[in-house]
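**Q** I'll drop the sequence and a predicted model, then ask my questions.
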Amino acid sequence: MTEQDKKPYDLEERTEKFAFRCRVFVKNLPKNISNIEYGKQLIRSSASQAAKY
């Protein structure tokens, strides 16, 4: 993709990076019941958003 063809707000790339950063964030959380459950939900939601775009 050339620079001209690139969208001004490349949401596909941004949502993919967001999903990856969410995964790294959850991986670094302390392991307890609430963090595990909320972490799973965050990973599912962010990955879903990236996949749907």
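**A** Nice, thanks for sending it over.

**Q** only C-alpha atoms from now on, for both contacts and neighbour counts.
**A** Noted.

**Q** what residues are up against Y53?
**A** By Cα atoms under 8 Å, 6 or more residues apart in numbering, the contact set of Y53 is L11, E12, T15.

**Q** any chance of a PyMOL selection covering the buried ones in these?
**A** Buried residues within the contacts of Y53, by 16 or more other Cα atoms under 10 Å, are selected in PyMOL with:
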select buried, resi 15
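
**Q** take a look at this one as well, against the first:
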Amino acid sequence: MKICRKESKESQLWLKLIDVDEGIENARMNLLQEATELTRIFGAIIEKMKVNKS
């Protein structure tokens, strides 16, 4: 899960860095939102795994 979270964070970074024309800006923003949501989901899973181990 930590690797998945790290990869989704990296995807967010690259999606923020790329320069696209207006035609596909909407698609880039949708992908950025999805990567952000996945990062949060993986983070929540990691936190729940920590709680369950205790």
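**A** The structure has been received and is ready for your questions. All values derive from a computational prediction rather than experimental measurement.

**Q** can you calculate the TM-score here?
**A** Scored against TM-score structural alignment, normalised by the length of structure 1, the superposed chains reach a TM-score of 0.52; 42 aligned residues with a Cα RMSD of 1.9 Å.

**Q** still on that earlier bit, a markdown table for the contacts of Y53 of structure 1, including distance to N28 of structure 1?
**A** Output for the contacts of Y53 of structure 1, formatted as a markdown table (distance: Cα to Cα, whole Å):
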| residue | distance to N28 of structure 1 |
| --- | --- |
| L11 | 25 |
| E12 | 25 |
| T15 | 20 |
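
**Q** mind checking which of the contacts of Y53 of structure 1 are in helices?
**A** L11, E12, T15 (DSSP state H).

**Q** the last one -> structure 2?
**A** With TM-score structural alignment defining the correspondence, T15 of structure 1 maps onto C4 in structure 2.

**Q** what about the nearest residue to that match once chain neighbours are set aside, helix or strand, and which?
**A** The shortest distance from C4 of structure 2 to any non-neighbouring residue, by Cα to Cα, 6 or more residues apart in numbering, is to F42 (7.0 Å). Using DSSP states H and E, F42 of structure 2 sits within helix 22-53.
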